[in-house]
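Chemist: This is a predicted model, with the sequence first.
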Amino acid sequence: MPFGAPADPWIPPNLRLVCLDIDDTLVDFTAACRTALAVLLGRSDLWPLWERITERHTAMVVSGDLDYAAAHLRRTQCFLGELGVVVDTEHASGFETRRKELVRRSWRLFSDVLPCLDWLRAAGVLLAAVTNASGAHQRAKLTDLGLARFFDHVAIAGEIGVAKPDPVMFHSVCATLGCTPEEVAHVGDKLHTDAVGARDAGLAGIWLDRGSCGEREVPEGVHVIDGLDELPQLLVSEFARIGVPAQR
C-alpha cells in the first residue's frame, strides 16, 4: 500500500446465527431454584452452597465421569451432607424429585424474551440454545415455556463432551448449522463462561448483565447489554446484514 493511502474500511460481517444461553438468560432459573430450596429447607441462605456443589458435579458430567441422573443424586447427597444430614440414595432421590417439581412450577420467562425471539425470527437468523445443563431437563423447559419452536438447534454440553467456555462447544454449534464463527453471536448471563468464551472462540461475545447498576469492568472485545430488548440494536450496529435466507 502506498504511503499515505487510506486503509481499507472495516466491513462488518453478516450475521447468520444467534446462540442464546437458557438459564438466567431466557428463564429466571435462579429465582425458581432459590424458591424451591427455601420451601424445602425453610431457610433462604443456602443458594451459594448449592451453586458451588452444582458447578462441581456439572464438571464431572461434562468430563464423562458421571451421567446427569447420578450427578443430581450425588449433588443432593453432598449438599445435604454439608448441612449435617446424611441420606441414602432413596432419600436423596425423593428430595431431588420434590425439588425439581417445585422448580418446574416456578419457571418464568423474563419479559424481554419473546419480543426478542420474535424479532430474531423476523430478521431471518438461525437460533441455537447453548447450555451446560442437563439435556432432557433443558428440552423440557423449552417445551413447557413455549420456546422450542424458536430454535433450530439445542446444544447440550453433556452430549457434546465439552462445556462453555471451551471453544469446541461454540465451534460445534457453528459447524452443525453451517456457519463460521465470525457470522455468529452468542448471548449469555455469565461473563466468562458465555461472553469471554464466545469471544475467544471467534464469535461475537455478548454479556447479558441483568440488573446491573452500571458500574462494571467489561473485557476488551466483549459487548454488554442490560436486557434482551437491547440486543436488536446491538446486532444491527455490529453486523452488516441481519440474516440470510435459511431453510426452516
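Modeler: Done, it's in.
Chemist: hey, let's count contacts and neighbours off CA atoms from now on
Modeler: Fine.
Chemist: What segments of the chain are helices?
Modeler: 29-41, 47-62, 68-82, 89-106, 113-123, 135-144, 157-160, 167-176, 197-200, 231-238 (DSSP state H).
Chemist: Which among these is found nearest to Asn14?
Modeler: For those, proximity to Asn14 was assessed by CA to CA; helix 231-238 is nearest, at 9.1 Å.
Chemist: how many neighbours does Phe151 have?
Modeler: Phe151 sits with 17 neighbouring residues when counted by other CA atoms under 10 Å.
Chemist: how near is it to Val125?
Modeler: Distance of Phe151 to Val125, computed by CA to CA, to the nearest Å: 10 Å.
Chemist: do the same with Ala133
Modeler: To Val125, Ala133 is 24 Å away according to CA to CA.
Chemist: try Ala59
Modeler: Separation of Ala59 from Val125 (CA to CA): 31 Å.
Chemist: Alongside the first one, take a look at this:
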Amino acid sequence: MTRMIKGLLFDLDGTLVDHETAAATAFATALTAVTGSAGVDHETARRRWSELEHHAMDRYLAGELTFAGQRRLRITTLVAELGLGIWDEQKADAWFAGYLRHYESAWRAFPDVLASLGALTEERPELRLGILTNGEAGQQRDKVDRAGLSAALPVLVASSDVGVAKPEARIFHLACEAIGLLPSEVVYVGDRLDTDAAAASAAGLLGIWLNRAGTPARTELPVVRTLRELPALLTELTSDG
C-alpha cells in the first residue's frame, strides 16, 4: 500500500500523554481525603472510577452533560456506591478540584513520544503535525504544554472547540483542514482501534492503531506497539518498492 503522506495527526490521551497513570495517581491521593475511605478497597474503587470516567465522558461528548456535570456525576456516583454518603454539587466540586490538582501535576508524555517526534521531524521535515482530541480544549492545551509537546505539535483541534467528537468523520475532516491538507494526505495515530484508527480510516485518512498493551484484535489497519516504530512504518507506507 503506497500513499502520499503529507501530515500526521495524533490522539492525545493514551497516545501522547499517559492519562491512565496520571488519573490513577491522582485518584489514589484524593480518595484518602474522603472521610470513611480507609475501609474501602482502593484498587476496586480505582477501577470503578475509570469506568465512570469513560461512561460520563461519553455522555459529555454526546451533549448529554456539561463538562462540569460529567465530573460531578463521576464522584457522586462513586461515593454513593461506596457507601460514603450523598454529595451535593458543592462538595463534589470541592473534591474534584483537589483531584484535578493532583491529576495535572502527574501529566507526563509517554517515554517514546519526544524521541519519536524528533525522529519524524528530522527524517521528514515536510510533515505537518498536530493533535486531534476529544475533550475540553483548555484542559487539553494545558496538558500539551505541561508535557512539553507544544513546539513539536503546534496545531490542536479539540471536540469542545468544533462541536463534534470522534468517531464522527466531520471532526477528522476539520482537523485536516486545520493543517491545510486533504484527508487522503493525512495519517491519524491513536490508542483506540475503533474510535481512533478505524474511525480515521472511515473518514478518508489512514488510521494507525497504537496498541501499547498488545491487545489481541483482528484488523487490517497498520499497527504499532510503540511510537518508535512510526518513522519506519511511514517509510514503508510511502515506498514504491
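Modeler: Yep, that arrived. What you see is a predicted model; the values in this text were computed from it and never measured.
Chemist: Work out the TM-score between the chains.
Modeler: Here the superposed chains carry a TM-score of 0.87, computed using TM-score structural alignment, normalised by the length of the second structure; 228 aligned residues with a CA RMSD of 1.9 Å.
Chemist: So which residue is dead centre in the first structure?
Modeler: The structure's the first structure has its C-alpha centroid closest to Asp21; by CA atoms, centre = their mean the separation is 2.0 Å.
Chemist: Counterpart of that residue over in the second structure?
Modeler: Under the alignment (TM-score structural alignment), Asp21 of the first structure pairs with Asp11 in the second structure.
Chemist: need the contact list for the nearest residue to that match once chain neighbours are set aside.
Modeler: Spatially, and ignoring its direct neighbours in sequence, Asp11 of the second structure is nearest to Gly190 (4.9 Å; CA to CA, 6 or more residues apart in numbering). For Gly190 of the second structure, the contact set (CA atoms under 8 Å, 6 or more residues apart in numbering) comprises Phe10, Asp11, Leu12, Gly14, Thr15, Asp196, Ala197, Gly207, Ile208, Trp209, Leu210.
Chemist: most surrounded residue in those?
Modeler: Ala197 (28 neighbours).
Chemist: Could you pull up the residues touching the aligned partner of it in the first structure?
Modeler: Matched by TM-score structural alignment, Ala197 of the second structure corresponds to Ala195 in the first structure. Residues near Ala195 of the first structure by CA under 8 Å, 6+ apart: His186, Val187, Gly188, Ala204, Gly205, Ile206, Trp207, Val222, His223.
Chemist: please redo it, this time with the cut-off set to 6 Å
Modeler: With contact taken as CA atoms under 6 Å, 6 or more residues apart in numbering, Ala195 of the first structure is in contact with Gly205, Ile206, Trp207.
Chemist: which residue lines up with the last one in the second structure?
Modeler: Meaning Trp207 of the first structure. Under the alignment by TM-score structural alignment, Trp207 of the first structure pairs with Trp209 in the second structure.
Chemist: Tell me which residues touch Tyr188 of the second structure, please.
Modeler: Tyr188 of the second structure touches Leu8, Leu9, Phe10, Gly207, counting by CA under 6 Å, 6+ apart.
Chemist: Kindly recompute the last result at 8 Å.
Modeler: Contacts of Tyr188 of the second structure by CA under 8 Å, 6+ apart are Leu8, Leu9, Phe10, Asp11, Asp196, Ala197, Ala200, Leu205, Leu206, Gly207, Ile208.
Chemist: Mind putting the contacts of Ala195 of the first structure into CSV with distance to Arg139 of the first structure?
Modeler: What follows is the contacts of Ala195 of the first structure, written out as CSV (distance: CA to CA, whole Å):
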residue, distance to Arg139 of the first structure
Gly205, 24
Ile206, 23
Trp207, 23
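Chemist: related to what we said a few turns ago, what is the nearest of the contacts of Gly190 of the second structure to Ala68 of the second structure?
Modeler: Closest approach to Ala68 of the second structure among the contacts of Gly190 of the second structure (CA to CA): Leu12, at 20.5 Å.
Chemist: Next one: the closest residue to that closest one other than its chain neighbours from Glu126 of the second structure, what distance?
Modeler: In space, and not counting its chain neighbours, Leu12 of the second structure is closest to Thr133: 5.8 Å by CA to CA, 6+ apart. Per CA to CA, Thr133 of the second structure is found 23 Å from Glu126 of the second structure.
Chemist: Spit out the contact partners of the residue nearest to Tyr103 of the second structure when sequence neighbours are not counted.
Modeler: In space, not counting the residues next to it along the chain, Tyr103 of the second structure is nearest to Ala26; the distance is 4.8 Å by CA to CA, 6+ apart. Going by CA under 8 Å, 6+ apart, Ala26 of the second structure touches Tyr99, Leu100, Arg101, His102, Tyr103, Ala106.
Chemist: can you do 10 Å?
Modeler: Counting by CA atoms under 10 Å, 6 or more residues apart in numbering, Ala26 of the second structure makes contact with Glu20, Gly98, Tyr99, Leu100, Arg101, His102, Tyr103, Glu104, Ser105, Ala106.
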